[in-house]
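In: got a structure for you, letters missing:
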């Protein structure tokens, strides 16, 4: 396989150590990740050439997220810079019969404010064979759904294999988009679901 491109939001995860609850924590472990960035890292671990496309704020935290991908062998030169903040989520890891909890803080993140036209998809897909996105990206905001649609259309036009992980997150579809119509159109371009 020549190259894979993934598209989505990388976020800052803050989690109490071990199995502590949020209310018990006096510090948080920091991890950068997200569905599509995790796929990119996994592919890089298998020696597959992979680029991750996202939008990051041009500040120290955005730079840290980019460096995390780069140090894991993921191509980062197609990242779009702009916006004010990196999305954050808090994870309380469950224990025994207590389930894990996730609290999102990603409103107005750089990726949620991405717009169609910000990414030159023909340039991004040059030399690529496969494009991967997840159902998380269109759930973030209408503009990220529109950018994702722009990406799948460009990938299809260029003959790339397109895959998705539906990865439904009920907590995300808050902007009023018609998730069934949006996902139906996006998945109509997919070869692998």
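Out: On my side now, so go ahead. All of these numbers come straight from a predicted model, not from anything done at the bench. Residues are numbered from 1 along each chain as shown.

In: make it CA atoms for all contacts and neighbour counts henceforth
Out: Noted.

In: Please point out which parts of the longest helix belonging to the chain sit buried.
Out: Longest helix in the chain, counting residues (DSSP state H): helix 142-157. The neighbour-count check on helix 142-157 (16 or more other CA atoms under 10 Å) flags 142-156 as buried.

In: got another, please set it beside the one above:
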């Protein structure tokens, strides 16, 4: 008898970004250190699905440097197939997040206009 649930690969296509946030919910001008994380809507969905046992793959561009290597390593740690990730000579997109505290709302600023995903081309 065949398994009624056949696992198919779920492919996500979207930008992978590096998030930089001041430690301890500080505002950017108060910060001396920053924490960083890799994510992006599609990558986050792929990571969640991989956590639940689904086979996932990310299609994207990352920078051809140590930042891009770290982004790929993060995807692998989440169980995402990175065989369709391209390395290009454009920087990885960034965003800065000041996490809100109490009544202070979170603030976000994107730096991705000329980033690696903005320069993706069909293969």
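Out: Thanks, I have the structure now. Note that the coordinates shown come from a computational prediction; the quantities given were computed from them, not determined experimentally.

In: Please state their TM-score.
Out: Scored against TM-score structural alignment, normalised by the length of the second structure, the superposed chains reach a TM-score of 0.91; 117 aligned residues with a CA RMSD of 0.9 Å.

In: what stretch of the second structure does the longest helix of the first structure fall on?
Out: On the second structure, no counterpart of helix 142-157 of the first structure exists by TM-score structural alignment.

In: In the second structure, what residue corresponds to residue 78 of the first structure?
Out: Counting by TM-score structural alignment, the partner of residue 78 of the first structure is residue 84.

In: Who are the contact partners of the closest residue to its match other than its chain neighbours?
Out: Nearest-residue entry for residue 84 of the second structure: residue 59, 5.1 Å, with adjacent residues in sequence omitted and distances by CA to CA, 6 or more residues apart in numbering. The neighbours of residue 59 of the second structure, taking CA atoms under 8 Å, 6 or more residues apart in numbering as the test, are 11-14, 82, 84-86.

In: burial count for the counterpart of residue 2 of the first structure in the second structure?
Out: Counting by TM-score structural alignment, residue 2 of the first structure lines up with residue 8 in the second structure. The number of residues packed near residue 8 of the second structure is 9, by other CA atoms under 10 Å.

In: swap in residue 66 of the second structure?
Out: By other CA under 10 Å, neighbour count at residue 66 of the second structure equals 9.

In: And it, what's its match in the first structure?
Out: In the first structure, residue 66 of the second structure lands on residue 60 (TM-score structural alignment).

In: can you check residue 106 of the second structure too?
Out: Match for residue 106 of the second structure (TM-score structural alignment): residue 100.

In: In space, what's closest to that match - neighbours in sequence excluded?
Out: Closest residue to residue 100 of the first structure apart from its sequence neighbours, by CA to CA, 6+ apart: residue 94 at 3.9 Å.

In: likewise residue 70 of the first structure?
Out: Spatial nearest neighbour of residue 70 of the first structure, chain neighbours left out: residue 76 (6.3 Å); criterion: CA to CA, 6+ apart.

In: do residue 81 of the second structure as well
Out: residue 57 (4.4 Å).

In: likewise residue 73 of the first structure?
Out: Looking at residue 73 of the first structure with CA to CA, 6+ apart, the closest residue is residue 44, at 5.7 Å.
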